[in-house]
Structures are given as structure tokens and as C-alpha cells.
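Asker: Below: sequence and its predicted model.
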Amino acid sequence: MIRMLLRVLGNEYAQPVRRTVALMTAAAIAEGLSYALLVPVLRALFGTTPGDAWPWLIAFGAAVAAYAGLRYISDLAGFRVGTTLLHGMYNRIGDHLARLPIGWYSAGRVGEVSVLASQGVLQAMGVVAHLLAPFISAGATPLTIVAVILVYNWQLGLAALAAVPIVAGVQLWTGRLIASGDADRAERDHESTARVIEYLQAQPVLRAGGRTTERFSLLDDSLQEVQRSSRRTTLTVLPGVVGLTLAVQTMFTAILALGTYLALGGNVGAVEVLTILVLAARCADPLLSLADIGGKLRGARAELARLDALLHVEPLPEPTEPVEPKRHDLRFESVVFRHGDRTVIDNVSLDVPEGQRLAIVGPSGAGKSTLLQLLARFYDVDAGAVRIGGVDVRQLSTEALMARIAIVFQHVYLFDGTIEENIRLGRPGASTADVRAAAAAARLDEVIGRLPHGWETNVGEGGARLSGGERQRVSIARAFLKNAPIVLLDEVTSALDPVNEAAVHEGIERLMAGRTVIMVAHRLRTVERADRVAFLEAGHIRHQGSHPDLLTHPHYATFWPSVEVAG
């Protein structure tokens, strides 16, 4: 468990974790040794001179106080290390997720990661803070007490020692029984989480179609599977819990019977037998707690295994010797890109001279947005190369590549914060004057003027308190503030009302001025302002050239009426 924890987190956390484990082990051993003083205490109390018990009682009190202090220090260390591990894990997950290919983020994985990053991380990292101390105590304290019993009476000590492999065997048997149940329960939990997210996101469509009841039954089926899985897990755990209890009670009864036999035979005094029974009883409580602790540790281990699998997903590789391009012309050289078994882009070659605009048009599913994503290196090509200034984007560091590109997406996501905070994502260190100028260039200032709190207006999660056009203006202002030499536009006006479309178009025209631009377009007036047009169909470039020249091709000329009607 500890090895897996350190593998997931990294070796830099090994030393504090080992130190904490050592402190917890010392505290558990100190607890067991303190019980050794019960033997002389009880011997004196039941002897002819009970007053002789006072020195031993004082020593016992001092030992318990020392144990309590050591336990406090070890528990405090556990909480501190647990908090450090939690912070480190969130940082590592965040850094890793930021380097994964965008294509990895399917709808199912988003739900899975959201559960893993909340409940999963807390459960896994809580091992050091909450589970490690009682687990070590449940193992080390009984073993120490057994050693104490061996010192006082070897026969009873061997009897107590015989319980160790039996209890360990029951624990291993229980663990094997539960392992499959835990995996099934985790799978059902992730499935139900995905169903809940799907149900909530699909509410507008489901209500419009009058199919909420049918959809609820799908969610209900998923939740019932969780219930059935929980019942199966409980029934699987029950034999192990009962078996552990029976094993502990049986061994205690065996020690009682052996002690009685030895006392009746005169081989050991009744006081010694009573004392050893008290010590044996102190072994029972931590041993019985192993069932509950073991279940929690198995759950934490399962979450650690999922975290380990997530962190082993291969990110896009970073160049060992990054190259900085001197120009900002763009080139696609015989690019091939596959998504699963499907070839999305097939042998595409394009050139965009620095400072010019290329419009990419074509039917839905042709691969238009994919070309932008390949340029931004959301994915790596399977063959060919994408170049900026003659340099393959795979030879640029992620920071250098993103510094050269400003992207305005069709669907804009805004973070829960103020408008100014969302604009500053383009350049966090920008001055207030620069932020205001970017907003004015995107015609966002007129939106801010009519909002109740102006610049301090909170946009809500995802920008829910703004309209689609207003969110687009924030996105354009963000791109203005970034002031990157390359601009990628992905159908930014496809779902806007006429007023917002006109404002966004004006902002886009200002943003494109003097920059190298690739835009996925479906409006004729946008295409007419491009220097070149590439008509993409089924992953192939069917035609490319200026818009007037391409109108001589019937296939291209007949494409526009259908698009304009659909728009």
C-alpha cells in the first residue's frame, strides 16, 4: 500500500511518509510495552501486600503518558503528511491532465475524473491521516503484547502466537473475497455517475421531447445496479468479518483453557493467568478492528490504483531541445490523423503565408476543426507535419506554442468569476488599461455598460449569466489581450443573433488585422474576406484557392446555398 502510494506521488514524499510510519510503529509498540507493567501491578494487588502496587502503578501511569505523547506526535505527523500528500496529488493530477491530448477527454472520462479527483483523491490520501495509525496499531500492538506474554510464560505465549497466522490467513481470505466485489461496485458507481451527469445535461432536450420518464428509468436502472452491487459486496464481506471474530474469540478461549489447565496443575499462579488473560483481551480489540480497517484500506487501494492508471496515461511528449520559430507562416505537410479506426484527416497539405487568412469550409464532419486542433497540438499527427515558421509544432515547447496562438472557439467556456478575471486569462500580467482596450476592441464595453455590476459582474459557472454572443465577446477580448501572432477561429458566429453577430464580426475583423489566421467558416461574407479558401470533404482537400476562383467549381459553388439556409 505504501509502495503504491509513493509510486503515485513520487519519491520526494518518501522520507516524510517513512518517518510518519516509524513514529506510528513506535507508538504502537509503546502501547503494547506499557501493558507489560500490568503484570507486577496485578501481582501486587492480589498478593499479601497490596501497597507494593503503588510504584508499579506510577510506572504504568508514566508509561501510558509517554505512549499518549508519542501517539499525539505520530497522529499529528500523519495529519500533516496527509495534507501535504493531498496538496501534492492535486498538483500532480492538474499538471498531468493539462498535458494529456484533448481527444482523451471523452464524456465518460470527464465524469470518471471528476469523481476520482474529488472522492477518490480524498479517500486515497486519507490513508496516512486516518487509516495508517489504527492499522499499524492493530498489527504492532498485539504482536508486542504476545512478546510480553512469551516473557512471562512461554506456554501461554506460544498459544497466543499461534493466533497470528490464523488471523492473517482470515484477513487474506477476506481480502480475496472482497476484491472482485470492490471492482464491480466501483464500475457501477462510475456508471451511475455518468448517468446522473447525462440526465442533468440532457434536461432541455428530454423535456422538449416529453421523454423525461423514459430517461429517468435509465438512471433508475443504473442506481438499482449500484444497490444490488452494494448488497453483493456486503454479503461477500460478512463471512470474513464473522470468521475474524470467531478466530479471535476461539484463540482467547484456548488461552483461557490452557491457563486454567496450567493453574490447576500448579505450573503457574492464578494471578499470572488472570494478568495474561487481561493482556490477551487487550489484543482482541485491535485485531477485531482489522475487518473495518481492512475494508477501508482496500477501498483506498482501489482508488490509488485508478489514480496510478490515470497518471500513467501518456501525455503529448515535450521536445528535449525546443526550437523557436522566427516567422509565423503555417504549413500542413501531407498530414494524416486517425481517431480510433477512422481516418479524420487524410494527406492534407496547406500553406498560409504570414499575415494572410485561410478559410476552411466544408460539410459537417469533414475534419475542419481537427485541423485547428492539430495546429494547436491538441493532438499529434499520425503522419506528415504541421509547421509554424518552418518548425514542426512538436519541436516547440507547449508554452512557446501557446504563446503564439490565440483561439476563439465556437462554444466559449468562462470560469466562475468576474468579466475582468476571464479576460485576464489571455495575459494575467496585463495592465488595467490594456484590459479595457481589449474589451473595447471586442465591443465588450457596451455589454459591460449595461450589466448591473459592470466589470465586477460575476459570469457564473461556464459563463451561464451571459448570452452566447456576450461570451464570444469576452473570448475575443481575451484573444486581443493575448496579442498572439496566429489566430484560430472555429465557427465563432454559427449560433448568434444578428445583433451579436454583427458585433462579433466587427471584433473578429479587428483581431485578424495583421495576423496569420485560419478560420473555420460557414458564413459567405466571412469567406469572401479570406485570402485563400480550402474546401475540405471527408478529410481531403477537394479544392483550394481564392473564393472567386473556387466558384468556378460546381461542387464548391453549390455548397453555399445549403450552408446559408442552414445558418
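Answerer: Right, received. Where do you want to start?
Asker: CA atoms for contacts and neighbours, from now on please.
Answerer: Noted.
Asker: Residue 169 and residue 240: what is the separation?
Answerer: Distance, residue 169 to residue 240, using Cα to Cα, to the nearest Å: 10 Å.
Asker: between those two, who's got more neighbours?
Answerer: residue 240 (21 against 13; other Cα atoms under 10 Å).
Asker: State the distance from that one to residue 137.
Answerer: 20 Å.
Asker: center of the protein - which residue?
Answerer: Central residue of the chain (Cα atoms, centre = their mean): residue 117, 3.2 Å from the mean position.
Asker: Let me see the ranges of the helices in the stretch 401-550 of the chain.
Answerer: Under the criterion DSSP state H, counting those that start in this stretch, helices of the stretch 401-550 of the chain are mapped to 419-423, 432-441, 445-450, 468-482, 498-512, 524-528, 547-550.
Asker: Put this next to the first one:
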Amino acid sequence: MIRTVLALLPEGSRRTVTAHLALTVLSVIARALSAVLLVPLLGALFGPDPASAWPWAGGVVLATVIGWVVDHHIAGIGFELGFGVLDHSQHDIADRLTRTRLTWFTAENTARARQAIGATGPDLVGLIVYLVTPLLSAVLLPIAIALALLTVSWELTVVALAGVPLMLGAYVLSGALGRRADRAAAQANSDLTERIVEFARTQHTLRAARRVAPERSHVGAALERQHGATLRMLGMQVPGHLLFGVAGQLALLMLAGTTVVLAVDGTLSAPEAVALIVVGVRYLEPITMLGELSAGVEASTGVLRCLRDVLASPTDPLGPVHLEPTAPPRLTLRNATFRYGPDGPPVVQNLDLDFAPGTTTAIVGPSGSGKSTVLALLAGLHHPVQGSVLVDGVDAETLDGESRQRLTSMVFQHPYLFDGSLEENILVGDPDAPDARLHAAASMARVDEFAAQLPDGWRAAVGEGGAMLSGGQRQRVSIARALLKPAPVLLVDEATSALDTENEAAITAALAEDPRARTRVIVAHRLASIRAADRVVFLENGQVVEDGGVEQLLEAGGRFSEFWSQQDASTGWRLRAVEAV
């Protein structure tokens, strides 16, 4: 845990960490002395000359005051380091997630990222003061007391030092017994959280399917797993606590027994023996506190593990090349192969495609043929595991982050709108765009038609994920957002899938009539979108089956011609009443 905390600290914190460690050691020494000085203090107080106890009493007071002062400074340094952990981890997490490869975001890793982001500020700020510092003190104080006892009796030092590994070993072993169950419980809790969120978001679907009762859904199964994992965790913790308690009592008995033996043979006086009983309690106290900290240690370790996993997630490569195309660029896929996951089958393999500057290419093919993957490769959302993506002959992996962000604008098949106003969601494409450009893009995407009907117009809230708009309205907003961004490449993934025929034709015309010169690549199933293309590429199983103009491919009578005939026939389907016989 401490290694992970150190990794989360900002650069330049080494001196502060060293100061914190040095003061912690000084605090431990002061507390050890204040405890062990009780032995000569009581010996002198009940001896023939009670006045000789004053120097020892002064030593106890001095050590106690030094401990208080040092602890005050330790707390200040601890909070400084805690704020450093908070600031550094939050910024690093936010920056890392913007560069993490999308293939990393599995269900499990997404849950980890959510836990890392959800780590609260007070927990991270207080991590050093309320956990790390007490943890260090709990380990070091028994050792310091054992060494300080050397001034009283070497036998006591040996016994006290022998008790330290005994108790720490029991602590580690008890933690090991319950750690696996703790992780299972944490995983079950995380799964339950994900399922509850899913259960809340899909209420309309569940109610329509008559699956509202939690016990009949995935939530019910997650609740059962969480209940079972919690019981196993508690069952594993009981023997660990018993073992730890027995080890502590055994160490105390060893120390007390040695004290009695030394008192009986006259090495120690009765007052000194009584004082050593108090010292034994102080010796055992930090180890007991260590047991009380175990739950916090495990919880914090889980949070830190999530932070570490996110910060260690694989990132997309960034290069030094800055590229600002003044005209629509040429895009090239050269021998590109891509798969989701290291062991997954290739979605596209050894693919060679060239997209001429300023042209519109429609990519067509059956589901799973790799159409959306091609767009993701061109957009830089994914990177080929073999081969390359070229922009005007420059390898996209050598471009810097700013060049990549400015290069492409994309319309997704399932767009996501942020919880804000209609206007704010369109301005995501270009936050600095003037009103004239904003409304021009909105007009082309036919957003102005329904914006005028909303009570608050352009300032109408769209809800989380655009929940307050229809599917077609969300798609139009995303198209307006893409048209507003002054990118030289426009990538469109089934932009009209959620629109009716009339709006589909209007949007298709808007995309074709966009005044900005761009290289356009469109994934499409509908004929209206395909007709406006200069070129059609038919993909199947990640390979190019046909490539050419619309009329050329229709005359060839191949896979595209078959696809066109099926789509053309489906547009003429009509429902009619059937007379009863």
C-alpha cells in the first residue's frame, strides 16, 4: 500500500516524504522514552530518596511534550502529502482515461475506473494522517520500546523483540486468511453496484417485459452473490482475529513473565516491576491498534489498487509530429489488421484501402464485416495491431495529440449527449464557434425544427445521455455537432439509422451539401446515403469484396448489386389488410 501511495505523490515530494518519515521515527522514540522512563521514575519515587524522582518525571514530561509537538508537525506534513496524493491522482486519472486504449474498457476495468474516479477527496487527503502514519507508528513503537528496555534489562529487550515478529506474523497471517474473501466481497459489491445502475437505467425495458421484480433480474443474482461473499468474508475474519488476539496475549504474557522472574531474583524492585506492567500495556497497545486499522488498510488498499490499475492501463501512442492539413487529406489503410483483445479473432486483416482527398466513400457490408472498425481506425479510436494508418503519407501513430483531435469529426451510430442544454451539446464540436456557424450547422442537421418547439428552445435540457429527446433528435444533435467541428475528415457511422424516410433524405442532403471541404467516409445501409457517395467499398469478413462507383458495381451484378436489390425491395414494402375467409 505504501509503495502505491508513494507512486501517487507528485514529483518533488521526496524531501517532504523524508521529513515525514524522520519525524515519525522521532515521535516513536519520544513515546517509547516516555513509557520506559516510568521504570526509573517509580523506582526512585518509592525508593529511599523520593526527591530523586523529579529528574525522571521531568524526562517523562519532556518526552511527552516533544511527542506532541512532533505529532503536530507530522499531521501538517501528512495533510500536505494527502492533498498531493489527491491532486496528483485526480489529474493523472483524468489524463490517463483520455489516452487509455478503448479495448481496455472491459466491464471489469470500467468498474475499476468508476471506483478510482469515485475515490472521495477526504479519504485520499486523510490517507497519510489517519492510516499511513498510525500504521508506521504501530509497527515501529513496539520495536522502539523493546530497544529502550535495554537500559533496564537485556532479558526484557530480547523478549520484547521476540514478541514483535510474533505479533506482526499473526497480523499478516490473519490478513492473508481474510484477504481473498475481502476481494471476493469487494468484487461482489462492485458487481451489485453495476447491476443496480443497469436495473435503474433499463426500467422501461424491464417493465415492458414484466421483469420488474429485482429477484427475477440480474440484480437478484448479484444480491445473492454479495450476500454469500459477505458471509464468507466474515467467516474467514473470525479465525484471523482469534489468531491475532492469541499472539498479542502471548507476547504480553512473555513480557510479564520475564518481569516477574527478574523481580523475584532481585534484579528489579517491586515499583519497577509495576512500572514494567504499564510499559507492557504500552508495548501491546500499538499492535492492538494495528488490528483495528486492518479494515481501513484493506479498504484503502482496494481503492489504491483501482487507482494503480487505471494509471497502469495501456495508452495509445503519441508522437512528435504536428500536422495541420490545409485541405482534405488522403487517408490510407496499409496492410491493417485489428482485433479486440490479444486473443480475439481479427476483425479486419491485411486491409489496404485508400481514400482520395475531398471524396465521399460509402462502406457497405453485412453486420460484423468490420465497417465500424475501419472508421474507428481512421478516427484514431483504435490502432492496428499490424500495419498502419496514414494521413497524407504520415503514420497516424507519429502524430501528436492535438493533431489527432483536430483531424477528424465523427457521427456515431448510437450518439451520447451530455446532461446539459441543446446548445451546449452542439458546441462540443467547437466550443468557440460563433452563433452564425452554430445555427448553420443546426439548420443543416434539422435541429432548429424541433428546437423551436421546445419550451426553452436552444437552452432546453436534454437530460443524461439525451434521455429527454427521441432517438432521431439525438442523432440530429450529434450530426450538428460533427458538422460544427472544423475537421478536414468527416466519419459517419449509420447517421440516419434512427431517422424516418423524410428526415433521412434531408440529413443525407445536408451531409452532402456541407460547405466545408472534407474527406468523408460513411458507413451506410440505406440507399439514400449510398447514392450520394463517389465510391462504394463492400466489406465482408474484414476484406474488400468489391470497390467502385455505384453504377459500376450495380452493373457488375455482384454482392453490392444483391445488397442494393434487397434494400430497394424493402423500401417498397407496404402493410395491407387481409380479408377474412
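Answerer: That came in fine, so what should we check first? Remember, predicted model here, so these are calculated numbers, not experimental data.
Asker: circling back to that earlier point, most tightly surrounded among the helices of the stretch 401-550 of the first structure?
Answerer: helix 468-482 (a mean of 26; mean count of other Cα atoms under 10 Å).
Asker: between the helices of the stretch 401-550 of the first structure, which one is nearest to residue 563 of the first structure?
Answerer: helix 524-528 (8.7 Å; Cα to Cα).
Asker: check which helix or strand covers the nearest residue to residue 193 of the first structure once chain neighbours are set aside.
Answerer: Leaving aside its chain neighbours, residue 193 of the first structure sits nearest to residue 111 (6.7 Å; criterion: Cα to Cα, 6 or more residues apart in numbering). Using DSSP states H and E, residue 111 of the first structure maps to helix 107-115.
Asker: picking up where we left off before, quick check: the residue nearest to residue 193 of the first structure touching residue 197?
Answerer: Yes. Counting by Cα atoms under 8 Å, residue 111 of the first structure does reach residue 197; the two are 7.3 Å apart.
Asker: Between these two, tell me which one has more neighbours.
Answerer: Taking neighbours as other Cα under 10 Å, residue 111 of the first structure and residue 197 compare with residue 111 leading, 21 against 15.
Asker: Provide a list of residues in contact with the more buried one.
Answerer: Applying Cα atoms under 8 Å, 6 or more residues apart in numbering, we find residue 111 of the first structure in contact with 190, 193-194, 197.
Asker: Among these, which ones are in helices?
Answerer: 190, 193-194, 197 (DSSP state H).
Asker: Now the buried members of those residues.
Answerer: 190, 193-194 (16 or more other Cα atoms under 10 Å).
Asker: Any chance of those residues in CSV with distance to residue 130 of the first structure as columns?
Answerer: Shown next, in CSV, are these (distance: Cα to Cα, whole Å):
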residue, distance to residue 130 of the first structure
190, 25
193, 26
194, 29
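Asker: Out of those, which comes closest to residue 315 of the first structure?
Answerer: residue 190 (23.4 Å).
Asker: And that closest one, how far from residue 390 of the first structure?
Answerer: Counting by Cα to Cα - residue 190 of the first structure and residue 390 of the first structure are separated by 45 Å.
Asker: With residue 28 of the first structure instead?
Answerer: 65 Å.
Asker: do the same with residue 554 of the first structure
Answerer: Distance of residue 554 of the first structure to residue 390 of the first structure, given as Cα to Cα: 34 Å.
Asker: Neighbour count for the two, which is higher?
Answerer: A count of neighbours by other Cα under 10 Å puts residue 390 above the other of residue 554 of the first structure and residue 390, at 14 against 9.
Asker: Quick one: residues contacting the aligned residue in the second structure for that one.
Answerer: In the second structure, residue 390 of the first structure lines up with residue 393, judged by TM-score structural alignment. Residue 393 of the second structure makes contacts with 330-332, as judged by Cα under 8 Å, 6+ apart.
Asker: Many thanks, we can stop here.
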